[in-house]
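[1] For reference, the sequence and a predicted model appear below.
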Amino acid sequence: MFSDGALRPAARQSAVLNPWNGETVGSVPADTPRELDDAIRRIRAAWRPLSPRRRAEVLRGAAALLGERAAETSTLITGESGVCVKETRKEIERAVANLTVAAEETERLRGESIPIPGQDRLAVTVLEPVGVVAALTPFNRPLNQVVVKVAPAIAAGCPIVLKPSEKTPLTALAFAGLLMEAGLPPEQLVVTTGDPGLIGPALAGHPEVDMVTFTGSVATGRAVSAAAAGKRLLLELGGNDPLIVLRDADLELAVRLAAEGAFATAGQSCRGIKRVIAVEEIADELVAGLAEAARGKRAGDPLDPATDLGPLISQEAAAEVERRVLDAVAAGAKPMCGGERRGSLLAPVVLDQVPREAELVVEETFGPVAPVIRVRDAAEAVSVANGTRYGLQAGVVTSDAMAFLRIAAELRVGAVNLNAGPHFDSPHIPFGGVKDSGLGREGIRYSTREMSVTKTITLPLP
């Protein structure tokens, strides 16, 4: 594993495959739970919190190095994830922004002073690191999913044990090396790879781990929660995010948002648009525009700068999305374009009049699909939007500010965006959901505080 500042040799290796062509792009150690146990105990014994100034220097240095290596890092991400270079270049920009904001937040970690009424004492609070943070990340956006967990941990002063997805571990290992160059002490970071069924529970349940932060499926998140019982948790478990389009919407904007949110990263994003909920009066025009936008998307070789959509992470994943699309059509959905599959590549799909009970729109579908559900009015749109077990983010396109505020109050989600899609993001704002979409909030400032504990000190007043 990656420990003590370098990637250590291993008795067994696991291959990493390119989703586009099936070629082996690298191999990583197949760590065992026993090796992981040893590494966690060593990182705990060696941990000494860095000063806030030093933490900020490391994070700014990492941002600078990542910016300098944008081209090679983009190629690496594309090689193991299949996400096209148009998208991976943006991912690096987001990662640099997150690292920069984390450096700033390091210097904003402050407590408060509290005069105690009726007693001649003063209370002072200080924020301290929660301890060893275990971070488990998914395959989609293999750089930024790592950065949004590791950067706040560094900002808070915590040592990190990172387990990236077994499908996309190479980017995480490269980033770990970059952090060493930026000055992070070797004893502050471990990156473990191997069988997730063995390594994941061993990491989440380890007695020397104080906090677990996880992004992934609901089922795996529940297993992580059970293994980590008694520890602090930060869980991001996916979404079924709607874009609601009302009768007074700017339809050109709505089409652009729907196409961006449904097809970016081949639809493999928890905050991507999974449902387009359109009021009947404008649905025909919206669907026509969305189908035209989808036909203009080029799916193919992710290393080609002209490509808009690369493959899904595996043939199995693409076949599952294809099955859900066909099932929705069999249940009455009207196919407008796309859906042709070649291995792990799926042409962007637009479906109209999708039954709201179809699996495609009830569950989180990770693929380039824009399913349109027609409704009578805003009230029905809210009912449909709330009608799944997820509650991550939502977007509403309307010219009526008061209608938007009513809808925002009624939606059971973590964030609602006016004239922007659920895929809107910023390192400065909280990110997370309700219901089965997770627990706690990411976003650099908010994650940094999740990874901190409050200590209260009282002293007598003179």
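    On my side now, so go ahead.
[2] switch to C-alpha atoms for all contacts and neighbour counts from now on
    Noted.
[3] starting at the chain centroid, how far to the longest helix belonging to the chain?
    Looking across the chain with DSSP state H, the single longest helix is helix 85-106. With Cα atoms, centre = their mean, to the nearest Å as the basis, helix 85-106 stands 13 Å off its chain's centre.
[4] Below is an additional structure, to be compared with the one above:
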Amino acid sequence: MEIHKLYIDGQWVEAEEFQELLSPYNQELVAQIPVANKNHVEQAITSAQKATKVMRGLSAAERSEILEKVSQIMSERKEECALILATENAKPLKAARAEIARTIETYKFAAEEAKRIHGETVPLGAAKGGKNRFGYVKKEPLGVIAAITPFNFPFNLTAHKLGPAFAAGNTVVLKPASQTPLSGFMTAKIFEEAGLPDGALNVVTGKGGVVGDLLVTDSRIKMVTFTGSVPVGLGIKEKAGLKRVTLELGSNAGVIVEDTDDLDAVAARCVEGAFNFSGQVCISVQRIFVKENLLETFIEKMRAHAKKLVIGDPKSEDTDISALINPGETDRIESWIIEAVNGGATIAYGGKRVGNAFEPTLVVNGGKNLSISCNEAFGPIVVVNPYKSWDEAIDLVNDSEYGLQAGVYTTNLQKAFDAAERLEVGGVIINDIPSFRVDNMPYGGVKNSGVGKEGIKYSVEEMTESKFVSFKL
């Protein structure tokens, strides 16, 4: 068992207090994690503030080289990183390796984007008072950014914050999720090896009420980028003042199955989207609305694909589904299933816990007011309901306090464009599930799904300031 340290100003710093990190799969003790106090957070912010001058002084090529080196080192250590995921958040190796592959690509995108940050000239002569004047806009880094990351994709979602921040010349204080600090420490080691200047990255672990609040309220922090729950996100928004804030707060993503040339392939894809990493994905498929004449066949095909999934040890090559992040989440999912059955829904497959895991569960005819329909499940549950008309399907997807992404299966081009116009979400995925994401696309929702956009180019825009310069000729 390893006793870990905080990473501040390029040094590994011992803490006075520790908390135990337990395996979600078997509750075995994995490591002792340092608990940062107020002094540690102060040191981290001071270090990041001091390093802003160094980062601003790096050329685009130098920033790009560091990020490219990070991608290269992670590629060399990808199996080690995947095992960290299997250990700290019970992500099955299949899914863990996929996350690391995406993380490597995310840092590559950031390395490339570092060379593309540019402003524009402004045609001042178009205004009556602008004759004989030349103007342009340049992009500058904000300064110190606080990054608060979740447990479900601790390597890649951290990369979505660190990559664009460093590409733009910012510095970062990172607070990883309490259950997944090992990925944060490994990320720091990789950046250290890649030659990132001391103080540009600081990693402080501990209680959100201490670390998070200090980061959100400190005037030296110029932006907070957060991925997590709605209540915490609302709290950050209220406390952040005039800081920039990007919030990715989750969803209960919907899919419309209107018509398709291959219903079996659609069912298989929906099973993948609903149960990958036990549904602990912001854009996990949670609500499926199927044209009523296809419902019975679709459910049978989904059931057949769900039966193939293997529940077990995340470090096994065969495992598809493992433990939820903590036993309390398994208890919650179990209670939601009981509520659904009592509310008249039918369990077409699954519905039972297996140790700290939960079976992939297919619920049919779940009412819109049930917890599994109107809240974010973040578990291996999907609700399938029929609809009669196209307009009804659109309304059913929109009947949610969330709006991150939605999927639409249709062979009708007019309906596809209609869905793109009318669905109240940040991303409409035609002929695929809402769980689709690649790391250079814009990503972010509306309503309670958050504010701002991720995706490297789009995050860089959030993490830079536009400065206007004018010359009188």
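    Structure's in. What do you need? The structure presented is a predicted model; accordingly, all values stated were derived computationally and were not measured.
[5] Could you report the neighbour count for the aligned partner of residue 389 of the second structure in the first structure?
    In the first structure, the residue matched to residue 389 of the second structure (TM-score structural alignment) is residue 377. For residue 377 of the first structure, the count of nearby residues is 15 (other Cα atoms under 10 Å).
[6] same check, this time on residue 255 of the second structure
    Residue 255 of the second structure: 30 neighbours (other Cα under 10 Å).
[7] likewise the one 4 residues further on?
    A count of nearby residues for residue 259 of the second structure, using other Cα under 10 Å, gives 17.
[8] thinking again about what came up before, what's the helix or strand following the longest helix of the first structure aligned against in the second structure?
    Using DSSP states H and E, the helix or strand that follows helix 85-106 of the first structure in sequence is strand 113-115. Mapping strand 113-115 of the first structure onto the second structure (TM-score structural alignment) gives residues 121-123.
[9] which residues sit against that stretch?
    Contact partners of stretch 121-123 of the second structure, identified using Cα atoms under 8 Å, 6 or more residues apart in numbering, comprise 134, 135, 136, 137.
[10] thinking again about what came up before, who does the longest helix of the first structure touch, helix- and strand-wise?
    Here helix 85-106 of the first structure touches helix 52-68, helix 70-81, helix 144-156, helix 444-450, going by 3 or more Cα pairs under 8 Å, 6 or more residues apart in numbering; DSSP states H and E.
[11] re the thing from before, turn the contacts of stretch 121-123 of the second structure into TSV, columns for secondary structure.
    Shown next, in TSV, are the contacts of stretch 121-123 of the second structure (DSSP: H, G, I helix; E, B strand; the rest coil):
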residue	secondary structure
134	strand
135	strand
136	strand
137	strand
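[12] I'd like the helices and strands packed on helix 85-106 of the first structure as CSV, with mean neighbour count and distance to residue 402 of the first structure appended.
    Listed next are those as CSV, based on neighbours: other Cα atoms under 10 Å; distance: least, Cα to Cα, whole Å:
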stretch, mean neighbour count, distance to residue 402 of the first structure
helix 52-68, 20, 41
helix 70-81, 22, 42
helix 144-156, 27, 34
helix 444-450, 25, 29
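[13] Tell me which of these lies nearest to residue 96 of the first structure.
    Relative to residue 96 of the first structure, the nearest member of those by Cα to Cα is helix 52-68, separated by 4.9 Å.
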